[in-house]
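[1] sequence? don't have it. structure:
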């Protein structure tokens, strides 16, 4: 067994205990007071001097001046109830159903090991514990955005970034997946407000029906996938909400459409945003109505730098002693690490926590989801191996 796997395995019970504490005490968005206190106390215990650089955004460094690699974990939960029989199940209306508690626990484990090897580090490792990856803040500014604005990539300047995400239901326990280029999709939420003219249902000719207009806009937008997207490209366009009126015999004066756009290529993302605006405005004009399209604050796709990813993949396979899985296609999930991946060479791994055959049947964001704790020490070792080997070669 590789030495970092051995050291992480020796810390396994501490990693799991940290994860269970965080799991039982979830917090959302930027409101991570207890979570931050726990993380900062642990880092201080391990010999660090952690800093809050923005609301619930923690940074700590280890090593010596030189090249700098950043290791990142997200800390926030989701605003939903957890439904299972775990003795450390979250109680209330917040839950770690995306596994960020495991990411935080794995990086805390890595922090402890890296501090023990500080004299051997040929540069600096910067640890980033971020809030609000899920983007639940009403401001629309995610935790990744906030930490970049607060200078997480500076002082010292970051040269490379490594992060990882556990998966449930799709990858075998301990399996490591990665791909070069686009890995995760961009994510944009849009809102289309259609303004018509309200009237009594018995006299539709005296009004302009915004529901009719909204239906035509819906059909036009859906045709973007069928007729304007290249067959080899991957984009998801979903209308999740259509609201209009509150009485059967009244044609309302407004209708509202809300949806999401996910794309793996920035040019496709930009094209779809332009076409959604054009289709909405022109459809509305054709029926004597008006349409106003607003895109909320979105995030780009996560891009794995090919050279860095090839390098870290080599170190990962050396660590585990078996080949990693080459993911042929990007995933439609999103992650605000994308903001950083557009600025600094980045590699983002997917760490398997069990398939349906292994008893892990539920996906992320499901109230019943479970994560296999047996793989957490491997995630800790992966953080350490990536940082140490990269610094040795840079």
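    All right, it came through fine. Just so you know, these numbers come straight off a predicted model, no measurement behind them.
[2] From now on I want contacts and neighbour counts done on CA atoms only, so please keep to that.
    Noted.
[3] so where do the helices sit in the stretch 201-350 of the chain?
    210-227, 266-286, 306-320, 338-341 (DSSP state H, counting those that start in this stretch).
[4] and the first one, what does it pack onto?
    When contacts are defined as 3 or more C-alpha pairs under 8 Å, 6 or more residues apart in numbering; DSSP states H and E, helix 210-227 packs onto strand 188-195, strand 235-244, strand 254-263, helix 266-286.
[5] Okay, angle between that helix and strand 235-244 too, please.
    170 degrees (axes from the mean of the first three to the mean of the last three C-alpha atoms, to 10 degrees).
[6] any residues touching helix 210-227, and which ones?
    Helix 210-227 is touched from outside by 194-197, 235, 237, 239, 244, 251-257, 272, 276, 279-280, 283-284, 287, 289, with contacts defined as C-alpha atoms under 8 Å, 6 or more residues apart in numbering.
[7] can you check the third one too?
    Contact partners of helix 306-320, identified using C-alpha under 8 Å, 6+ apart, comprise 2, 4-5, 160, 179-181, 323-324, 345-347, 381-382, 385-386, 389-390.
[8] hmm, 7 Å instead?
    Among residues not part of helix 306-320, those counted as contacts by C-alpha atoms under 7 Å, 6 or more residues apart in numbering are 2, 180, 181, 323, 324, 345, 346, 347, 382, 385, 386, 389.
[9] And here is the other one:
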């Protein structure tokens, strides 16, 4: 059975998607604080006669549409949270919240899924089984909203799940994915070094926590180059080092934060062990005390082969072979991985970059923006994917 897609209906909805996205961009909320965003989503779903559950695993919202005929339960997911970054864009929809902005496209994900929910609310006769719209909080911050929503039962009865990420490194109009591993597992480490502070002119009676931290950072950089198989992919990055107050004071304390990214579980465990050993022994060598907090974060995101093949077939039909590309493995992480551990599905990158419009800044950049036409591409793709999954066993 083939779906009778109404392009005119989606084009009509698209103007609202842009409005929603710009409202959400102006009013961002951080992870675990998405109360107003969740209310915004729930209000619109209810307006369209969609069954709504709120407070799912925190600020999560789930909308449900059931068809008149039996069939599969297909879930579509969008994330809603913003980042602690000051928006430096100059445009009428720039963030109005100091130090908070949508610098990763989650406002677009939310608006896209709202558009899809609106579309299917007008075409319930196309639904075989159930469509479940998952609006997830807290993707940006471990332990993440996905695992909490799963624990709250969001995947009960779900047969297949799809998600997209609007992705500016790919030009608008293109889509990309791959069967198997797509995005890496991401772990976090937090190191607190305690030395013995003192006068910068008499270092011999101190334990310089800045020196210890510097040595530790250099030693951590040997893990990938000397402990990991060169044919395996891994990253150890120190993103923050905080210490000291003045030029002539030897700092007593130094704090370091970083991340480790891997695809292979054995490599993931190896890196954790090496970080623990290097932290302990480096600090001991300098006579400093240390506390390490190592958090195992999101697992590797692994796409189901059959659902990725479905995506490739649908995307090629909709957009053409040249616009449907195979994504390389990448080191970003996504808690959509937790859904894919439990239910077959596919996570898809939808091109959102447009250099001519100045929309080429990387994700998590203060001037990040995306071509809003990408939301139309994403909505059209997910509408067809859901329909194909419902109608073709």
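    Thanks, I have it. None of the values given here were measured: they were computed from a predicted structure.
[10] ok, back up a step: go through the helices of the stretch 201-350 of structure 1 and pick out the most buried.
    Compared across the helices of the stretch 201-350 of structure 1, helix 338-341 shows the largest average neighbour count, a mean of 21 (mean count of other C-alpha atoms under 10 Å).
[11] And that helix against structure 2, how far off on average?
    When structure 2 is superposed, helix 338-341 of structure 1 averages 2.0 Å from its matched positions, counting by mean C-alpha distance after the TM-score superposition for structure 1.
[12] Who are the packing partners of that helix?
    strand 302-304 (3 or more C-alpha pairs under 7 Å, 6 or more residues apart in numbering; DSSP states H and E).
[13] give me the stretch of structure 2 that the strand it packs on matches.
    On structure 2, the counterpart of strand 302-304 of structure 1 by TM-score structural alignment is residues 301-303.
[14] For that stretch, give me the average deviation versus structure 1.
    Averaged out, stretch 301-303 of structure 2 is 1.6 Å away (mean C-alpha distance after the TM-score superposition for structure 1).
[15] What lies in contact with that stretch?
    179, 180, 181, 182, 183, 184, 334, 337, 340, 345, 346, 347.
[16] Disregarding residues adjacent in the polypeptide, which is nearest to residue 65 of structure 2?
    Residue nearest to residue 65 of structure 2 in three dimensions, not counting chain neighbours: residue 131, with 5.2 Å by C-alpha to C-alpha, 6 or more residues apart in numbering.
[17] Which residue in structure 1 aligns with that neighbour?
    Aligned partner of residue 131 of structure 2 by TM-score structural alignment: residue 125.
[18] follow-up on the earlier one: which members of the contacts of stretch 301-303 of structure 2 are classed as buried?
    Among these, those classed as buried by neighbour count (16 or more other C-alpha atoms under 10 Å) are 179, 181, 182, 183, 184, 334, 337, 340, 345, 346, 347.
[19] With distance to residue 172 of structure 2 added, can I get the contacts of stretch 301-303 of structure 2 in CSV?
    Listed next are those as CSV, based on distance: C-alpha to C-alpha, whole Å:
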residue, distance to residue 172 of structure 2
179, 22
180, 24
181, 23
182, 20
183, 20
184, 24
334, 21
337, 24
340, 26
345, 23
346, 20
347, 17
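[20] closest to residue 357 of structure 2 among those residues?
    residue 347 (26.5 Å; C-alpha to C-alpha).
[21] Spit out the contact partners of the closest one.
    Counted by C-alpha under 7 Å, 6+ apart, residue 347 of structure 2 has contacts 162, 163, 164, 177, 303.
[22] I would like the residues contacting the host helix or strand of the second one, please.
    The reference is to residue 163 of structure 2. Following DSSP states H and E, one finds residue 163 of structure 2 within strand 160-171. With contacts defined as C-alpha under 7 Å, 6+ apart, strand 160-171 of structure 2 is touched by 73-78, 105, 343-354, 360, 362, 370, 374.
[23] show me what contacts the residue most central in space within structure 2?
    Compute the mean C-alpha point of structure 2, and by C-alpha atoms, centre = their mean the closest residue is residue 334, 4.2 Å away. By C-alpha under 7 Å, 6+ apart, the contact set of residue 334 of structure 2 is 298, 301.
[24] which residues touch the match of residue 131 of structure 2?
    Per C-alpha under 7 Å, 6+ apart, neighbours of residue 125 of structure 1: 61, 62, 63, 68, 69, 70, 387.
[25] Residue in structure 2 paired with the first one?
    Under the alignment by TM-score structural alignment, residue 61 of structure 1 pairs with residue 64 in structure 2.
[26] Make sure that match is indeed in a strand.
    Yes: secondary structure of residue 64 of structure 2 (DSSP: H, G, I helix; E, B strand; the rest coil): part of a strand.
[27] Can you tell me the closest non-neighbouring residue to it?
    Here the residue nearest residue 64 of structure 2, using C-alpha to C-alpha, 6+ apart, is residue 132, at 4.7 Å.
[28] cool, and residue 191 of structure 1?
    residue 258 (4.5 Å).
[29] doesn't residue 240 make contact with the one you found?
    Yes: look at residue 258 of structure 1 against residue 240 with C-alpha atoms under 7 Å: they come within range, at 6.1 Å.
[30] hmm, back to that, and the contacts of stretch 301-303 of structure 2, which two are the farthest apart?
    Longest span within the contacts of stretch 301-303 of structure 2, C-alpha to C-alpha: 184 and 345, 16.7 Å.
[31] Would you mind telling me which of residue 258 and residue 240 of structure 1 has more residues around it?
    residue 258 (18 against 9; other C-alpha atoms under 10 Å).
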